[in-house]
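> This is a predicted model, with the sequence first.
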Amino acid sequence: MSTLFSVPIVSTDGFIVCTNPTAHKEQKQRNIYVLTITSPKDNRLTPTLIDALLLSLDIIEHYYPKGVIITTSGIAKFYSNGLDLEIAINTDGFLEKWMWPLFRRLLTYTMPTVCFLNGHAFAGGFILAMYHDYRVQNPEQGFLCLNELELGVPLQTPMMQIFREKLTPITFRNVVLEAHRFTGKDSLQAGIVDAVGGMDAVLRLIHERKLFDKAATGIYGTMKEDMYARVLESLDGHVKNLAWREKIEKKKDAMQRRGLQAAERWERESKAKL
């Protein structure tokens, strides 16, 4: 690998390093940019990490020839263990100012993006992977899991919408309502990832799908904007999403009150018959 630049993640003394595979002459000429994220201990999605990743994407777009982006982790066990909930809760506007802009940037990026899942991707880490164009998973190590159900943390609309858009209904159900842990083999079978293997499998996917030149005409991001219009609407409509959730909660509370009254009435009538 040939190092192109490095961006610090100051909160964890971590960094994102951009490298170019140089094992083969063709690969070097084809402008493949590998962004390796190392933010101990498990690449939690914090404002500083997100800022570093957004800056890295900006640097490549504006200072390097068009090509293909690969994101991966420098931490063997984890691609990303999701949000740091304490930081997210205590950071004003975390979703609107950091999470949604990152998701939007990746979803509409002007070059093909490939996520190499070298290890575990839980919760927000799994969601981040889904906002890439392609995914390759390590078949020997790591699970993909949306475990918010087990944590008791409801998913926001943009977190849910990307799975709805990219997965079959049955896989979508298994991801969200079962918090299923997908191995590389499981993920490939379910259509969550496009291939399994190591970095060689990532480079093979790029070569076989001829991703090198897809951004050359300048409309790659534009095509994705129309392709994922519903996801973008959810990302850009945070206030609307919250209003919808509030309306749903009010209806749910009213139904629960009616249900409780019906159950209590049944109990009284049952006792009266004894």
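Received, thanks. None of these values were measured; they are calculated from a predicted model. Numbers count the residues shown, from 1 in each chain.

> When you work out contacts or count neighbours from here on, use the C-alpha atoms and nothing else.
OK.

> Buried residues of the helix or strand hosting residue 185, list them for me.
Using DSSP states H and E, residue 185 maps to helix 184-190. By 16 or more other Cα atoms under 10 Å, the buried positions in helix 184-190 come out as 184, 186-188, 190.

> what's it packed up against?
Where contact means 3 or more Cα pairs under 8 Å, 6 or more residues apart in numbering; DSSP states H and E, helix 184-190 is packed against strand 195-196.

> just to revisit the earlier point, so how far is the helix holding residue 185 from its chain's centroid?
Distance of helix 184-190 from the chain centroid (Cα atoms, centre = their mean, to the nearest Å) equals 17 Å.

> before we move on, what about stretch 14-27?
With Cα atoms, centre = their mean, you get 22 Å for stretch 14-27.

> Tell me the secondary structure of the closest residue to residue 54 other than its chain neighbours, please.
Counting by Cα to Cα, 6 or more residues apart in numbering, residue 54 lies nearest to residue 102, which is 6.6 Å off, once chain neighbours are set aside. Three-state call for residue 102 (DSSP: H, G, I helix; E, B strand; the rest coil): helix.

> shouldn't residue 102 be in contact with residue 48?
No: using Cα atoms under 8 Å, residue 102 is not in contact with residue 48, being 11.9 Å away.

> How about residue 17, nearest residue that isn't a chain neighbour?
Nearest residue to residue 17, sequence neighbours excluded (Cα to Cα, 6+ apart): residue 6, at 4.3 Å.

> Comparison target below:
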Amino acid sequence: MNSSMEKMPQTQTPQSQPIFYTPVKDIVEKIKENEVGVIRDNELVYLVMNRPDNNFNPEYVEKLHKCLDEIEMIEGPKFMVTIGKSTRLFSSGMDISSGKDDPSIISKLPGILQTVIQRIHLLPFPTLCVFNGSALAGGLFFGLAHDYVLMRNGKTYISMAELIYGVTIPIYFTAFIQQQLAPYAIRKLKYGKRFNAKDALNLNIVENIFDDYEQLETQIKELKGSANLCKYKQQIKQTKLNLSYISLQHSPEVQRQTIKLEQPKL
């Protein structure tokens, strides 16, 4: 498996003293030759993506699932932070070149990508995605699967770029984005236009924007307070299932009955 799991040193300090966190820049540098890896820093658990363009093919999605297996096994409070090592491109979406030798893979890619998007969206603990580079097409949907999204200010942009190339967005993804974003934001995105960080913030697509790692670390610390809610894992997962009921009806996983979909519970 081309992934790594590393635990940063944790200093036992009295409750009255602050906990020291590893700088995000140092976290991402821990992932060197691996395409994806997991690093734990106190209650923060980083999922660091390090593939060229971080585009999704069957092998890469499988590695992501194995990393998520590791993260789910971590006991105690946790707050997952997904971040790309590159500051140019967070993810360009699906890896169309993976169908070069087997064209049938192309038609399977949306369903394969959906498995990891759906899994992240239903994780029973808080999640954050950092768009430290541009997020396009499936990469944007992948990021929106998280509970919170932060975005680097500057040349970074988001786009439903598949529309530019005449690709129809499958119904699961359209149902999913309707539950994640306001109708006004979807109307702006649906023709594939690029939006920078300030636009994304104004459209309420992201929670906040940052200029540098120092600002990012401050914003992560502001959001991570919800990590203590992990003790209610079952309630969190059921609530997320309830909120996702409509989009899950269009899920191939549900249709294959690998997920038992029940009516929302009160």
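Cool, the structure landed. Because the structure is predicted, anything quoted here is derived from the model rather than measured.

> how many other residues sit next to the residue nearest to residue 54 of structure 1?
Neighbouring residues of residue 102 of structure 1 were enumerated by other Cα atoms under 10 Å; the total is 19.

> repeat for residue 176 of structure 2
Residue 176 of structure 2: 23 neighbours (other Cα under 10 Å).

> residues touching it, list them.
Residue 176 of structure 2 sits next to 244, 247 when contact means Cα atoms under 8 Å, 6 or more residues apart in numbering.

> buried residues in stretch 99-114 of structure 2?
For stretch 99-114 of structure 2, a neighbour-count test (16+ other Cα under 10 Å) marks 105-106, 109-110, 112-114 as buried.

> between those residues, which is nearest residue 48 of structure 2?
residue 113 (17.3 Å; Cα to Cα).

> And the helices in the stretch 101-250 of structure 2?
Taking DSSP state H, counting those that start in this stretch as the criterion, the stretch 101-250 of structure 2 carries its helices at 104-121, 138-144, 171-180, 183-189, 197-202, 213-223, 233-243, 245-248.

> Please compute how far the first one lies from its chain's middle.
Pointing back at helix 104-121 of structure 2 there. 13 Å.

> Tell me the helices and strands packed up against it.
Counting contacts by 3+ Cα pairs under 8 Å, 6+ apart, helix 104-121 of structure 2 packs against helix 58-73, helix 138-144.

> redo that, cut-off 10 Å
Helix 104-121 of structure 2 makes packing contacts with helix 58-73, helix 138-144, helix 171-180, helix 233-243, helix 252-255 when contacts are defined by 3 or more Cα pairs under 10 Å, 6 or more residues apart in numbering; DSSP states H and E.

> can you check the last one too?
Identification of packing neighbours for helix 245-248 of structure 2 by 3+ Cα pairs under 10 Å, 6+ apart yields helix 171-180, helix 233-243.

> now the last one, how far from the centre of its chain.
Put simply, helix 233-243 of structure 2 sits 18 Å off its chain's centre (Cα atoms, centre = their mean).

> Taking helix 104-121 as reference, get the angle to that helix.
On the basis of axes from the mean of the first three to the mean of the last three Cα atoms, to 10 degrees, helix 233-243 of structure 2 is oriented at 120 degrees to helix 104-121.

> and what of the first one?
An angle of 30 degrees separates the directions of helix 171-180 of structure 2 and helix 104-121 when computed by the same axes, to 10 degrees.

> average gap between helix 171-180 of structure 2 and structure 1?
Following the fit onto structure 1, the mean deviation recorded for helix 171-180 of structure 2 is 1.5 Å by mean Cα distance after the TM-score superposition for structure 1.
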